[in-house]
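**Q** no sequence on this one, just coordinates:
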């Protein structure tokens, strides 16, 4: 039998899936060693359920599909029905109920206990076993992929999945005596094989969880870029002509007034002024806050009769089903061509923004998209709106703002706790507060966001490819394992932190360092690196070099590194090591402030001349490897050191925890370290290449670096 793993929508708990896989191993072996029979061999009878409406009171309890939960049936909440002839439908202990239709087709439930007068609804089939079967043996089979693969075959091609009693009875099952069934249920058979297959599943599961986390990181990264753009922090806000957002708004208003006077457009109702409470964040001085309705024309949809629609030709129609999250979903819905002349106020053009008014957002975000060229001059159906952006604005800038969590959260807050489906009115769109920069800055922002979003798209594409590959790999290894192959070749699901030519792990400590040793090491690093670029050398660079030297050269010290904005950071440097540098007369340490930033400088004192000899004496066995590492950073800036140190840390963290990773995962870990790391997004590939080229890959040494 061809056995395939596939996700079952109503089996989602990891432990339940592991149980299904373990059961599958057992029955895969039994199909090879035992004769095959049909399920009816073990059945006394099958019976469809009773057709009746649920009532608050009646003669019998009526258990339905919806009453069967993962932890059983709460009989107190099961409704009643009136059943005069109940002989065929009465339930008793160890009856098995199987759903025969709907999204849970094939799901089984063993009746352990029930009220004396209990029957079951018509969408269920009751199996009653004969003396040849142990209930737990049949239950094990009904919860294995050997059963599900046959159910899947039965329901394939059906518009509404369903299984009837006759088909159920013909399902193939191994022929086992009662004695064999008892031995199978002892859980002693095929233990090693079950364990091996579950290990493979768990590796794939860990990989899947990690990839899902990476998808969430990318989603958050997109929103971080949008937040910076909306707050005027993404690009330079200077303009060549000195124009402001207020100037732009006045131009739009003047143009509208002119068109109203010329009777080319109708005067719209005035929009309320923006209160201080509606302003969520500060924007640059040359921007302004306005209402979205001042920048767009809102096109409403018409109510078309269902008889008007066709599937093949005519004018395309945009319905609420076309309104996706950030993407337009194309369908085959057409209206008569002459409707274009009849419904002129409902015509939509290429690049109009399409917004769902009913259920405007889902878990993925706001249902806002751009009308594609293929839908130019289409007609808009009811419960969808088109936002036609004023031609003095950058259409994509407005689209980016509408895609941001700023807009989504306004709507979520508005409809929070209403207990009904959200429905937007025109005012809910027109009254939105909107940050408006001059056109030059809009263009600059759109150009930068397009560049950044492309990076996110590339990362996301890589994650999706990995997810698809992981799924294919899981299919392969489970099929091979269930079909009885002793060894499953699957390097992609191995833990990369296990010994391999590419990723060796080393925990050996080369030297235990006290605070005196670390002061000498810190002083030596300052002396060696600050001579090349004294203006660039400060505490940030020293922190990163200490981290890299300690972890890469495998030194053990009292420095406790934690996540900080600029990378790995040890509190002890400033509060323990630097005081020693001063007391030992190695360096004078001074902190200068420059506005919001500061810089620490190290000025050599008399004893600094002794640092080289002290270093060579205290680190005589490690001096060569430390110098080799420091030489690679002689001409590097503090930002370069920050970048290498942070990438080294996220890579090393994964080795320490023996976690799966790829280059894309490392890059996403880097970006997730801190929001300010996204300024390095363009150079992350170079960062990984440089680490490999210089042969300073981490080896899993040291402590895991995490937040405080």
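**A** Looks like it came in fine. All values reported here derive from a predicted model rather than from experimental measurement.
**Q** C-alpha only now, for contacts and for neighbours.
**A** Fine.
**Q** would you mind pulling up the elements that the longest helix along the chain packs against?
**A** Longest helix of the chain, by residue count under DSSP state H: helix 439-482. Judged by 3 or more CA pairs under 8 Å, 6 or more residues apart in numbering; DSSP states H and E, helix 439-482 is in contact with helix 14-33, helix 191-230, helix 395-403, helix 663-673.
**Q** same thing but at 7 Å, please
**A** Packing partners of helix 439-482 (3 or more CA pairs under 7 Å, 6 or more residues apart in numbering; DSSP states H and E): helix 191-230, helix 395-403.
**Q** next structured bit after it?
**A** Helices and strands here follow DSSP states H and E; after helix 439-482, the next one along the chain is strand 511-512.
**Q** which other helices and strands contact that next one?
**A** Using 3+ CA pairs under 7 Å, 6+ apart, strand 511-512 sits against strand 555-556.
**Q** which strands and helices sit next to the next helix or strand after the strand it packs on?
**A** Next in sequence after strand 555-556, counting helices and strands by DSSP H and E, comes strand 561-564. Applying 3+ CA pairs under 7 Å, 6+ apart, one finds that strand 561-564 contacts strand 567-570.
**Q** so what touches the strand it packs on?
**A** 543-544, 547, 559-563, 642, 645-646 (CA atoms under 7 Å, 6 or more residues apart in numbering).
**Q** so for that strand, what gets flagged as buried?
**A** 567-570 (16 or more other CA atoms under 10 Å).
**Q** the following helix or strand past that strand: how far from the chain's middle?
**A** Per DSSP H and E, strand 567-570 leads on to helix 571-572 as the next helix or strand towards the C-terminus. Remark: helix 571-572 is offset 35 Å from the chain centroid, using CA atoms, centre = their mean, to the nearest Å.
**Q** what segments of the stretch 551-700 of the chain are helices?
**A** For the stretch 551-700 of the chain, the helices defined by DSSP state H, counting those that start in this stretch occupy 571-572, 578-583, 611-618, 623-631, 638-656, 663-673, 684-693.
**Q** TSV for those helices, including mean neighbour count and distance to residue 64?
**A** Supplementary listing: the helices of the stretch 551-700 of the chain in TSV, determined by neighbours: other CA atoms under 10 Å; distance: least, CA to CA, whole Å:
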stretch	mean neighbour count	distance to residue 64
helix 571-572	14	62
helix 578-583	18	72
helix 611-618	16	78
helix 623-631	14	70
helix 638-656	23	48
helix 663-673	21	45
helix 684-693	14	56
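**Q** ok, and here's another one to check against it:
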């Protein structure tokens, strides 16, 4: 053995994997079928998270069932691809099953519990060896000869059983902790929706309204906004006239409306329902969609220039400043009606329909892709952050779902978005809602970050348990236990007896021979 191997407790031995096996065998080559004919056919893809769903395992017609039939106590290992080294211990096999050619079957001896070997194959020591032997090739892989030379610490059989029992006991505890942790993301999502529901029916700021009773009524607010917009529109018309340009079209939302809502949600008296169109600015292209058809495509993308906002930049109310593509300044000018600026609300129209986020201040100017819509809201009327939060609430989400056309890909058009209704509080109350929601969302983020850390810690704990187990530190040693060297000798004798009982092959090559189709005799396993 290598001088680099650590010292083991008394009674333990270092051994190769081959020294612990009766044989190693490659699987059967056949085509899988979902038709219930022949026998079950276990493949690499059927091994998922140390589990096999036998209902989904396909079938195959096998002419040599006896040679490839799996038995309880066998361990199968993936020998190629990204899952090289992934293993599975067969404890219960519901019906006759053979294994596919990209798997290797380890036939273990009944002289020791196969669970010990299966647990070692989950340890960092095992995976370090697998990584070492499979790296440096275009396609990761480990053949039977390589696997047979993996080094394993072997304790006495009695201690192996104690180690298995202790690991299972500790794993039960960590599994219970994991199951409790698994419920946290869903609880966080439910809490987030509860916060939004309370915010947009007025419960979250009930105390604020008590302390601030003197606010504009909805009708007063609408009239004030109308007067301001009308003044701005008239001013813009005069300016255009002076420049000798074409008369401006009258904005469709010049006078915002108080809308009737079919949504039976009681809101405070100082609130009212209004549409996306009503709350948008009257500026030209305040409500716009991305370029139509072939006006913008991959042919226009550059390595630098004006960034293009795509659906992947919008995620869970956040704007992701990454993975941009760009267009030239000339192309951006050509697509000026689809320009977005800081503070604009961008809504994904295709795929993740309804996902929305604010364009950040750091993005001075960008072009919408075909799958995005944009709204520039009237900041005298609404806080854009309030509207982005509203779009995450079930009231808005259900409306957008209804307005999404079910084509080959779901599509949320600008026209349909304009009629989306929001409960609108006074502007100062909107600011207060945004502040309170962001505080509560911040707490949720802290919980989620802590959840990720604890999940990572659980993985480390499980690996630490395995490390201690295979260093002889998990359970106490008993000097009266039969040493591992005796076990290894018994396995060798059992393997030799098994090999001698088989008919000899003719014309075997030096060092390695196939004793039967798919079964390999490895030096050191004779």
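**A** In hand now; what should we look at? Small disclaimer: the values here were computed from a predicted structure and weren't measured.
**Q** what TM-score do we get after superposing?
**A** The TM-score (TM-score structural alignment, normalised by the length of the second structure) is 0.64; 439 aligned residues with a CA RMSD of 5.2 Å.
**Q** the helices of the stretch 551-700 of the first structure: which one's closest to residue 46 of the first structure?
**A** The closest of the helices of the stretch 551-700 of the first structure to residue 46 of the first structure is helix 663-673. By CA to CA, the value is 52.0 Å.
**Q** against the second structure, where does that closest one fall?
**A** Against the second structure, there is no aligned range for helix 663-673 of the first structure (TM-score structural alignment).
**Q** gap between that helix and the chain center?
**A** 14 Å.
**Q** packing partners of it?
**A** So helix 663-673 of the first structure, by 3+ CA pairs under 7 Å, 6+ apart, packs with helix 191-230, helix 638-656.
**Q** run through the neighbouring helices and strands of the last one.
**A** Read that as helix 638-656 of the first structure. Counting by 3+ CA pairs under 7 Å, 6+ apart, helix 638-656 of the first structure packs on helix 539-552, strand 567-570, helix 663-673.
**Q** thinking again about what came up before, looking at the helices and strands packed on helix 439-482 of the first structure, which is closest to residue 579 of the first structure?
**A** Residue 579 of the first structure lies closest, by CA to CA, to one member of these: helix 191-230, at 38.8 Å.
**Q** and the closest one, what's buried?
**A** 193-194, 196-198, 200-201, 203-205, 207-208, 210-211, 213-215, 217-218, 221-227, 229-230.
**Q** which one of the helices and strands packed on helix 638-656 of the first structure lies closest to residue 181 of the first structure?
**A** helix 663-673 (46.3 Å).
**Q** tell me what angle that closest one forms with helix 439-482.
**A** 130 degrees (axes from the mean of the first three to the mean of the last three CA atoms, to 10 degrees).
**Q** between the two ends of stretch 98-107 of the second structure, how far is it?
**A** 13 Å (CA to CA, to the nearest Å).
**Q** just the buried residues of it, please?
**A** For stretch 98-107 of the second structure, burial by neighbour count (16+ other CA under 10 Å) applies to 98-107.
**Q** re earlier: dump the helices and strands packed on helix 663-673 of the first structure to JSON lines, plus distance to residue 164 of the first structure.
**A** Formatted as JSON lines, these follow (distance: least, CA to CA, whole Å):
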{"stretch": "helix 191-230", "distance to residue 164 of the first structure": "32"}
{"stretch": "helix 638-656", "distance to residue 164 of the first structure": "50"}
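**Q** and stretch 371-390 of the second structure, which residues are buried?
**A** For stretch 371-390 of the second structure, by 16+ other CA under 10 Å, it's 371-378, 381-390.
**Q** again, but for stretch 277-289 of the first structure
**A** Quick answer for stretch 277-289 of the first structure (16+ other CA under 10 Å): 283-284, 286-289.
**Q** any figure for the gap between residue 519 of the second structure and residue 132 of the second structure?
**A** For residue 519 of the second structure, the distance to residue 132 of the second structure - CA to CA - is 25 Å.
**Q** which of these two has more neighbours?
**A** residue 519 (19 against 9; other CA atoms under 10 Å).
**Q** so what's that one closest to, chain neighbours aside?
**A** residue 25 (4.3 Å; CA to CA, 6 or more residues apart in numbering).
**Q** count the neighbours of the one you found for me.
**A** Each residue near residue 25 of the second structure was counted by other CA under 10 Å, and the total is 23.
**Q** over to residue 235 of the second structure?
**A** Residue 235 of the second structure: 12 neighbours (other CA under 10 Å).
**Q** hang on, the earlier thing: so which of the helices of the stretch 551-700 of the first structure comes closest to residue 476 of the first structure?
**A** Smallest distance to residue 476 of the first structure across these (CA to CA): 23.3 Å, for helix 663-673.
**Q** what angle do that closest one and helix 191-230 make?
**A** Using the same axes, to 10 degrees: helix 663-673 of the first structure against helix 191-230 is 50 degrees.
**Q** what's in contact with helix 663-673 of the first structure?
**A** The contact list for helix 663-673 of the first structure (CA under 7 Å, 6+ apart) reads 214, 217, 459, 646-647, 650-651, 677-678, 684.
**Q** next: stretch 37-57 of the first structure.
**A** 62, 79-81, 89, 119-130, 132-133, 165, 169-175.
**Q** CSV for the buried residues of stretch 277-289 of the first structure, including distance to residue 299 of the first structure and secondary structure?
**A** CSV is the format used below for those (distance: CA to CA, whole Å; DSSP: H, G, I helix; E, B strand; the rest coil):
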residue, distance to residue 299 of the first structure, secondary structure
283, 29, coil
284, 31, coil
286, 30, coil
287, 27, coil
288, 25, strand
289, 23, strand
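**Q** mind putting those in JSON lines, distance to residue 140 of the first structure included?
**A** Putting those into JSON lines (distance: CA to CA, whole Å) gives the following:
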{"residue": "283", "distance to residue 140 of the first structure": "63"}
{"residue": "284", "distance to residue 140 of the first structure": "66"}
{"residue": "286", "distance to residue 140 of the first structure": "70"}
{"residue": "287", "distance to residue 140 of the first structure": "66"}
{"residue": "288", "distance to residue 140 of the first structure": "66"}
{"residue": "289", "distance to residue 140 of the first structure": "64"}
